[in-house]
Structures are given as structure tokens and as C-alpha cells.
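below: sequence and its predicted model.
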Amino acid sequence: MPTPAFSAVDRVRAAYDRIASADRPEIWITLRPRAEVEAEARALDARADGASLPLAGQLLAVKGNIDVAGLPTTAGCPSYARLPEHDAPAVAMLRAAGALVLGTTNMDQFATGLVGTRSPYGAVRSAHDPERISGGSSSGSAVAVALGLVDLALGTDTAGSGRVPAAFNGVVGLKPSRGLVPTEGVVPACASLDCVSVFARTLPEARLALALMSVPPGREAPHRTPGPWRIAVPPLAALGPLDDGWAEAYEGAAARLAAAGARLVPLDPAAFTEAGALLYEGAFVAERYTAVGEFVDKHAGAADLDPTVAGIIRRARDIPAHRLYADQVRLAALRTAALGALGDADALLLPTTPGHPTLAEVAADPLGVNARLGRFTNSTNLFDLAAVAVPGGEVRGRPFGVMLIGPAGTDERLAELAGLLTPPVRLAVVGAHLTGQPLNGQLLALGARLVRTTTTAPVYRLHALRTDPPKPGLVHTGPAGAAIEAEIWELPAQGLGLLAAALPRPMTLGRVELADGSTATGFLCEPAALDGAEDITSYGGWRAYSDRRPTD
């Protein structure tokens, strides 16, 4: 698919402007100096082979437990930091494809948690609701993607850390089959289970990044019986308590798969949820002590050790070996039961989490809330399965996420299935992207099509900004506003991600209210840019203003 002609330097500058505007310092552990990244971008733009690099100019964030040469690898604990000389292989492969690293991101310390609050660098809040958690442990990476600060981000996923924050922030999270992406250069949580995961706003972007990081598969995907896609869907009663509205959203996702031609088959998820409980409540948590327990013991009482994380790791020290062997036997039996229940289904559809807690709820019960969040994700790596988490709609204006889980080696199959859940997106344009205007070609290059012409709800004012090329700024003012001419375009979600990544200040993307009461993603403007800008609301739209006679 063609992409807009934005240089790598333009993309870097726009990203740092968005980072400053977002004012979310808790996302980052180390943000590279802007001038340093701009220099890399200029070198990339000057390369003769730059156009052939699959990720040329794409912006990348890396979870703080994955090595980036020259940046401290802290795993969310400053006193643990090491300074690597080389990139982790996953990072190196994306950089070799043209990606530019902006920095390392915040996380639940030592990748121990699904909440995103267990960090001395601060709790990472949801991209959509500051009262709610971002999810963890790959919290900063998911929010950086959701806010459009980067195109791609790396996380890790042992118990769901690459999927829970994807669900809470409305982005895609791919958890590959174990061993598909090298884990060298990653501070382990549970080394035998860890996976490097990828976040993106769209499936095509995430799939490309995963393909570039993958080593040659050591096993073939399981044989698929011919016929329609078969999706295992547990009955609601078997899923346990869900937040209000989540059951309906889950049923809606299943209905979309059925409407796309998939055959839905029932499944009892008991083996999956019982095995998930073993990850923290059983002996497998001892592997977390193997990873960083000696450090935690030596630094008891250190100010930068999260007490919840330290407690989990220290308790794992004294688990007797016989419990581990007993749990391995139990896990083997549960895995046999789970795969038997899955049968010839191509994937299992589940809500990514049972609900989305607030920061206050996590503070009041950190262990209980965390355990609930992993109900559907904890068993995936224990069973050696692959998974993809994708947006499944909204509940009360907040993202709702679902995931598809399948046998190891079926990563591409799962991503293809997930594509059935991600329809094209609608974009409302009111200015330079309108038909016949200077930037309309960007939409056409992304495969967009015009759906209809309409107006906004009468709650906006339009201003002529001092930009090149000229463009308007749309701001929500409530009763003092008016209806503004708008076009509704439909484009692949990947295209919206590309537009968002290259959007210069003072422009932003947000929800635009339309005349029929619906909403669509649209171009808005930072209020600070309106100083000295002419109010052109009376023209009814940018086109009428642009076509005005010179004597007007």
C-alpha cells in the first residue's frame, strides 16, 4: 500500500512535538535526545536504499527490560540498570529494517504484574481514561502506541503483558509462539515462558514487525482441516464475572466472526482458567526468583524496589521442589484437556480480560486485581500457544479487547482471523484533506474512499491557521459553535495509523461529533494555535472560505 511522502525527519519532529503535547512523562524510562534521533533520521532519508527498507522512518519504543545499545536496561528498577553495548536481536532486526528507536518505556518492575502501576517511574495511566490503569507489564509501550507517539513498540508477554495493555488502550498486541522471536537481551521474568511481543495500531503493521523479528520456525503450523474457519467460543456462564457491558461486547465480537463466515463451536474453558491460576498460585512462580531473586535479596529495603513485586519474588524463593514437579504433572493433564477441548478449532475467542479496573481499585487490592486480570491470559504460554489481542469495540467509551488463541506455529492464521474483527475506520475531514484540496492525495494514497459529505454537529468553530499549506483548525466550543462542512472517508486502519504518526502540531486526531448524532475520528486543533488565527466559522466550511473572491 502506498504511503504518504513524509520524510523520516518530519516524522521524528512530529513525534517529539506530540510527546511534549501529551505530557505523559510516566510513559518513558529513557527518552533519547531529539537531536540524536533526528540525525539518524537524516541519515536514513539520505540512504539510496531507504525506500526499500520495510520500516523506513517508522518510530519504535522498546520496553525497559529489552536491551537498546547505549540506553540503560532497568527492567523498571533504576538500581538494577545495566548499559548494553548491543541491541537485543529483536531490536536489531527492526532497526535494520529502518525503524528509529525513540527510547525505552516504563513497565511493571521486573515484568511482574498486569497492572502498569508497579514502577518507581510512576504509574502509567490508560490512554483513554486517566482514572484507570494502562495494564502491564508492558504499560508504557502500549500507551505510547495508543497516543500516536510511536508506530510500533516492543513488549514482553509471559502471563499476558503484551495483551492486557493492548486491550485497555485499544491497540493490537501480538504474542508470538514461544521461540519465534529471540529473547536474548531481555531481562527474564520466567525465562522458559517469556516472549517478545509487539504493539501497533493496526494488524498489518504488527504482522510486518513480527515477520521481521522472527527466526526460521522450528515447527510447522498444525494441519488445518478444510472448510470454514472454526472458532471456539465459551458460553458466557463459563467465563465468570465480567464488567458491565463486557458480555455484550464479547458476544458482538463473536457475531462479527460468524457474519464473516466463521463457524462458532462451544468450548468449556475450565482447563485454561485452572492452568492460569497455577502460574502465580503454584510453583512456576519460582522461576521469577531464579531471574532476579538474588538481586532482590541483596537490595532488601531499597527505595526503588516495588514492595508488591519484591514480595512476590521473595515468596517464590522457598517453594519446595516437589511442588514444582506436582504442578508440572497437573499442567500436563490440563494441557491435554485444553487441547482436546479445542479440537480442530482454528482458534479460541476470549475477552482479553474480565474487566478494566481503576488505579484506586489496584491500590486497594494489588494482588487480587492482578489475579483477576490474568484469568484468560495466564495459561497461554504454559500451554505453549500463540495469541493475538485486538480491539473488540467500546464499552461506555472505553476500549474493549478480545484475543484469539491457537496452537504454536499458527501466528499467521490467528492474525488473519483477527483481521475479521477489524473493519475499516471512518475519518472526518474539514480542511486540506477535502476533495480537491492540497492534502487529499494523502488519503487517496492510503486507499481511502469518500463515503459522504455532511456537516459536524453545531458545536465547533473553524479558524484559518498560519500553516503551509494553509489549513483550518477545528475546535469544539459547545453552544457557541456552528455546523461545519465535513467529508466522511473510509480507510484501512493501517492508513489512519500512518496519518496519525506523521501529523504535525498543532493538528491532533480526536472524536468529531456529526450532524446525525454519530461520531468519527477527525482532525482537530490545539487551542493554543488559535492565537491570531482568523475565525472563519461564518463561511460554513474550509472550501467556501478557500473559494472566496479576492475582494471578500
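Happy to help now that I have it. Computed from a predicted structure; not experimentally measured.

from here on, just use CA atoms for contacts and neighbour counts.
Fine.

burial count for A270?
Residues contacting A270 under the criterion other C-alpha atoms under 10 Å number 16.

from R335, how far off is it?
The gap separating A270 from R335 is 11 Å, by C-alpha to C-alpha, to the nearest Å.

so what's the residue nearest to L509 when sequence neighbours are not counted up against?
Take L509 and drop its neighbours on the chain: the residue closest to it by C-alpha to C-alpha, 6 or more residues apart in numbering is F523, 4.9 Å away. Remark: with contacts taken as C-alpha atoms under 8 Å, 6 or more residues apart in numbering, F523 is in contact with A428, V429, V430, L474, M507, T508, L509, G510, V512.

next up, the contacts around the last one.
In other words, V512. When the contact criterion is C-alpha under 8 Å, 6+ apart, the partners of V512 are A428, T456, T519, A520, T521, G522, F523, L524.

burial count for the third one?
Spelled out, that is T519. T519: 17 neighbours (other C-alpha under 10 Å).

just checking, it touches A486?
No - here T519 does not reach A486: they are 12.0 Å apart, not a contact under C-alpha atoms under 8 Å.

re the thing from before, which single one of the contacts of F523 is nearest to I133?
The closest of these to I133 turns out to be G510 (C-alpha to C-alpha; 20.8 Å).

ok but the closest one is inside a strand, no?
Yes - the secondary structure assignment for G510 places it in a strand, going by DSSP: H, G, I helix; E, B strand; the rest coil.

I figured it hits T521, correct?
Yes - taking contact to mean C-alpha under 8 Å, the distance of 5.4 Å between G510 and T521 places them in contact.

one step back: okay if I get the contacts of V512 as CSV plus secondary structure and distance to R13?
Output for the contacts of V512, formatted as CSV (DSSP: H, G, I helix; E, B strand; the rest coil; distance: C-alpha to C-alpha, whole Å):
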residue, secondary structure, distance to R13
A428, strand, 25
T456, strand, 31
T519, strand, 30
A520, strand, 27
T521, strand, 23
G522, strand, 21
F523, strand, 19
L524, strand, 19
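
okay, now the one to match up with it:
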Amino acid sequence: MNAVERVRAAYARIAEADRPEVWIALREREDALAEAAAVDAAVAAGEDLPLAGLVAAVKDNVDVAGLPTTAGAPSYAYDPAADATVVARLRAAGAVVLGKTNLDQFATGLVGTRSPHGAVRNAWAPDRISGGSSSGSAVAVALGLVDVALGTDTAGSGRVPAALNGIVGVKPTRGLLPTTGVVPACRSLDCVTVFARDLALARRTVELLTGVDGVDPLARPDAGGRPASALARVAVPAPGHLRDLAPGWAEAFAAAVDRLRRSGVEVVEVDISPLLEAATLLYDGAFVAERTAAVGDHVAAHPELVGTDLDPVVARIVLGGARFTAVDLLRDTERLERLGVAGRAALAGTVALLTPTTTSHPTLTEVAADPVGANARLGRYTNFANLLDLSSLAVPAGTVDGLPFGVMLTGAAFDDRLLADLATRLAAPTLDLVVVGAHLTGQPLNHQLVAAGATFGEAVTTAPHYRLHALDTTPPKPGLVRTPGDGAAIAGELWRLPAAGFATFVAALPHPMAVGAVDLDDGRTVPGFLCEPAALAGARDITATGGWRAALAGGDLRPAGAGLAGSAS
């Protein structure tokens, strides 16, 4: 798909998904199409643009020229003169930025609810939190609105929402991606992070954005890290550090550990108490004063806006840093250094630490009842990474009760590629499935896919040798039949399911639904819903509409004659 086609599909998907809380600012469609046309022209002229044909979203504490930067606070808004360094590099690689995403205000929170623009609802379960602070960016990727998104991560903001939405979140080593053009949360600790639905794209994007820019004084060159051949032994927390996980999560983590072990990696239990103690310093120690230094003047100057424009919890955290003295900071710095020595000693002889990414997946109601406590629990395994200058990434590791479960690898600074290699061994096996009817996004049976652990992959179109029929069912459903030489291209969606979820889902399909090989217009052949020919007696041929949504919009889906009670979607 070229850039123009991808942008058109993305705006259609955004309208279809109907998740306005994801965005703070969305570019005009025609502006994005004009940029996409320029990308296509450059590719046609022979220019190497490794992200051409992809669309992106950017967290609204990162500058995008032409759109205001608000950091989630309208009163803080300013118009940047230029793209942030990472955004400029993203565009230079051919990606088209569609807009700015919602976030926990001033990147302060792991919940995704601390915004005057409203809570960003989870991509899988709208009654649950998305995780934050990079909430909108994570959900935009998880819903397939964009291919890749930029966020930031100080306490886990690029990893917690990745885990809770079933996608990949890469937090590189501090300084690898310059923070020029990023509103600081804790300036010395902040990282720009990358979200994608698969690890290869996330890592490729990180590589393209890496490198000093001569402006950010904290940016540093890539020191290389240990090679993948260094894989030998990975640490996991001793059982006592896994006590407070949500029901079913300990078992899901054990399954991930077992996959890693079966891949040939030795796994050892370690006492991570020093790391967990270090994690508490991020919000409970003097380091929070860096948040006051970043945006405290703005919050202090607008007390009348607290509760409307300014989130009360965020305001309290930001202003609370003023109580610490330079002596407090020096003492906490020494304490952190000693905990770092103890933590490295605990991990000695291992190349990485594997943990659950977070501890639970609370509902919006639960977070509203305990906003600070819920947030603190979510950062249990993430808060220490940037304090101790560690690299980290979060990857999906299956589902529990129909919701995503994720794990995280954390390693030494510059071991980013080593972690990525390890992560490929952790992924739960997945299978793709093409749907064309009642299981499409927003249709009445889509919940069955989600319950089986499926994530949206992309909009697709079949090869031009299929016919689509409206069956006599409740709710209305279509039947797709392969008819070489007498067919047309039919619009659909590709969804990705864990292997276990795929098996459970397919086993429950009623007659005359069937799963078979479906040819796509880009040459791929993937599993998809088909219909047994016997079910088509009396069904109306709706092939000319080009797809189920178009047929629904057209109105009359009554069968041509007496139909059957089966279905295919």
C-alpha cells in the first residue's frame, strides 16, 4: 500500500473506531494526503524511505510543526517552530504523522485518566484504563489507527500502556533518542519511546530515530552493547516479588518464563528488592522536584485552573516537589547509587531481568477511587529503569480472561538489541484471520474476536475472485465464496489471534461457517472466513457493493428467497 492509500485507509479507520479521546489534535485529511503524495513521489524517484507507506501518531508533549503542543494542558499550549528531532527523523524516513495524542497531563501518571480531554479507554475493554502517560499513542496503535506512535517514558509510560493494550513498547537507553522538542517531565530521566504492533517495526523505528543531534546535551551515541551471542542467563524475580499480581497473571508469567527456558536460555530466580526499593524514589523521593522544575511555574501561576484545565492529582505531584531541598536530592542520589550497586550485584551473571510489565489491569472506576495508589502499583516493575540507566522493552505475552498480558525485559544501558533478540523468544504464537462481515470492527460479533485475544492488524482487500452474499440470519451476516473468474475484490480486516485463542474461536464456529485460505490483493494468502456453498440458497448477492459495510449503508439486505440459519463472516 502506498502512502496515499495508507493515509486514506487510516482516516477511514479513525472515523470507524470512534475514539475521539485518543486525539488532542488531528491533522486535516487533505494536508496529510498532500504529504503522503510527496512521499510516494520521492519513492518513485528512487529515494530510500524505510517507513514510506506507514502512518504515525505523536504524544502531545512532543513537538510537531503545524500543531500546538499542550502536554495535555490547554493553558500550557504553544506553537512549535519546528518538529522535535525524533519527529523530523520519523518524517524523513517516510512516515506521515496524522496527529497528536492524549496523555496523562505533563506525562505524570501511568493510568491514562489524568487529562482534561477525558480518560483514554482501553483498546480491548472500554471500561478499563489504557495505561499512561502515553495513553493515546498506545491505543492508536492497538486499534490500528496508525502503524507506529511516539510516546515518552520516565516511570513506565511507554511500557505500561503497551502491556495493557497488547502491543510492543520500546524504551531505549536514556539519551539514544534526543529529547529536543520534548516537554520535560523529569528532564534527566526522560526517554522518547516507540509503540508498534510488532517488535520488528518498533525496533526498526528506534534505530532510525537514534543518534545525537548536537542540541540535546543529554543525548549520547550508541555504545553498541552486548551482542545477541551473549544470550545465556536471564533473571526472574523470586516468588515473593510476584505475590501481588492480578488473578491469572502469575500463571501467564510462568508460561512466558517457560517459553524462554525452552528456547535455550537459562533462567534463574533473584532477589530484586534493591530494584523495587529504588523504584519508590521516583515519586517518593527528591527526584520528583525535577517535575516541579519542568512545569511547576505554570501550575503555580494558575491555581484557578486546578480541577478544570489542570488535573488536581498532577498539580499536587508537580507542586509537591518544591518541598525537597538540595540536601534531600544529594542524599537520595547517594541512596540510589547504593541501591544500583546492590541491584547490579543481584543480577550479576545474567544478561537481563524478565518481569511482568505491570501488576494488574484496573477499571476506570477503580482508578477513580484510588488514583494515587493504583498508579503506584502499576509502576512496580517499571519505575527503577530510568533511575538506574537501564534499557527496557515490553512485549505481549498472551491474554488472561480475554485481556492482554505483557512481560518486560530490562537490561544494561545500550543492551537494547540484546533485549530485542530475547523478546523474539518470548512472543506467544499468533495466527492471522481475515473477516469480512459481522466480526468487523464495530459489528455485532466483533466482541467474540476480542474475547479470544485478537488484536486488529490492518484493513485488507481480497483478490478479485470472491463473491459476497447476504444470508438470512440474525444478526445479518454475509457469506464469502471463492469464485475464480467470476468475482470481485471484497473489503475486510485482518485480525491477529494467539494460537490458543484461534483454536478456541474456530472450534466454536457454527455451521456453515468455515475457515479457509483467503487470497489478498497484495499477494498474501491467509486464513479467513468463508461460507459453505449450500448456505447460499436464497441469499442475496451483494458483491457489487464491494464489502459488508457498504452493503449495510445501502440498506436492503433481505435475502432473495428462503435462506438458511447459518452464517459466515
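That came in fine, so what should we check first? It should be emphasised that the depicted structure is a prediction, and the values quoted were computed from it without experimental measurement.

farthest-apart pair in the contacts of V512 of structure 1, please.
Pairwise distances across the contacts of V512 of structure 1 peak at 13.2 Å for T519 and L524 (criterion: C-alpha to C-alpha).

ok, which stretches of the stretch 251-400 of structure 2 are helices?
Secondary structure of the stretch 251-400 of structure 2, counting by DSSP state H, counting those that start in this stretch: helices at 273-284, 289-301, 312-320, 326-346, 364-369, 371-378, 384-387.

dump those helices into CSV; add distance to G555 of structure 2 as well.
Formatted as CSV, the entries for the helices of the stretch 251-400 of structure 2 read as follows, by distance: least, C-alpha to C-alpha, whole Å:
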stretch, distance to G555 of structure 2
helix 273-284, 56
helix 289-301, 53
helix 312-320, 48
helix 326-346, 64
helix 364-369, 37
helix 371-378, 46
helix 384-387, 55
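
which of these is buried the deepest?
helix 384-387 (a mean of 25; mean count of other C-alpha atoms under 10 Å).

mean deviation of that helix from structure 1?
Average distance, helix 384-387 of structure 2 versus aligned residues of structure 1 after superposition (mean C-alpha distance after the TM-score superposition for structure 1): 0.2 Å.

that helix aligns to what range in structure 1?
Counting by TM-score structural alignment, helix 384-387 of structure 2 pairs with residues 379-382 of structure 1.

now do stretch 54-65 of structure 2
The alignment places stretch 54-65 of structure 2 over residues 58-69 of structure 1 (TM-score structural alignment).

now do the end-to-end distance for the matching stretch.
Its start and end residues considered, stretch 58-69 of structure 1 measures 18 Å (C-alpha to C-alpha).

nearest spatial neighbour of the equivalent of G296 of structure 2 over in structure 1, skipping sequence neighbours?
G296 of structure 2 maps onto G293 in structure 1 when the alignment is built from TM-score structural alignment. Spatial nearest neighbour of G293 of structure 1, chain neighbours left out: I313 (6.2 Å); criterion: C-alpha to C-alpha, 6+ apart.

is it true that L474 of structure 1 touches C525?
Yes - between L474 of structure 1 and C525 there is a contact at 5.6 Å, judged by C-alpha under 8 Å.

these two: which is more packed in?
Applying other C-alpha under 10 Å to L474 of structure 1 and C525 shows that L474 carries more neighbours, namely 27 against 21.

in what helix or strand does that one lie?
Using DSSP states H and E, L474 of structure 1 maps to strand 472-476.

what's that strand packed up against?
Counting contacts by 3 or more C-alpha pairs under 8 Å, 6 or more residues apart in numbering; DSSP states H and E, strand 472-476 of structure 1 is packed against strand 460-464, strand 519-525.

one more time with 10 Å, if that's ok
The criterion is 3 or more C-alpha pairs under 10 Å, 6 or more residues apart in numbering; DSSP states H and E, and the helices and strands that strand 472-476 of structure 1 contacts are strand 460-464, strand 507-513, strand 519-525, strand 534-535, helix 542-546.

okay, those in a markdown table with distance to V9 of structure 1 next?
Written out in a markdown table, the entries for those read as follows (distance: least, C-alpha to C-alpha, whole Å):
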| stretch | distance to V9 of structure 1 |
| --- | --- |
| strand 460-464 | 26 |
| strand 507-513 | 18 |
| strand 519-525 | 22 |
| strand 534-535 | 30 |
| helix 542-546 | 29 |
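
and the ones you listed: which comes nearest G57 of structure 1?
Going through those one by one, with C-alpha to C-alpha as the measure, strand 507-513 comes closest at 20.1 Å.

nearest residue to S391 of structure 2 other than its sequence neighbours?
Once flanking residues are discounted, S391 of structure 2 sits nearest to T173: 4.5 Å by C-alpha to C-alpha, 6+ apart.

likewise for T210 of structure 2?
In space, and not counting its chain neighbours, T210 of structure 2 is closest to L177: 4.8 Å by C-alpha to C-alpha, 6+ apart.

burial count for S119 of structure 1?
Applying other C-alpha under 10 Å, we find 25 other residues in the vicinity of S119 of structure 1.

repeat for L305 of structure 1
Applying other C-alpha under 10 Å, we find 23 residues neighbouring L305 of structure 1.

structure 2: which residue goes with that one?
That one, L305 of structure 1, aligns with L310 by TM-score structural alignment.

contact partners for its match?
Listed by C-alpha atoms under 10 Å, 6 or more residues apart in numbering, the contact partners of L310 of structure 2 are 72-76, 105-106, 114-116, 298-299, 302-304.

can you work out which residues contact both of T519 and L524 of structure 1?
Listed contacts common to T519 of structure 1 and L524 are A428, G510, R511, V512; contacts here mean C-alpha under 10 Å, 6+ apart.
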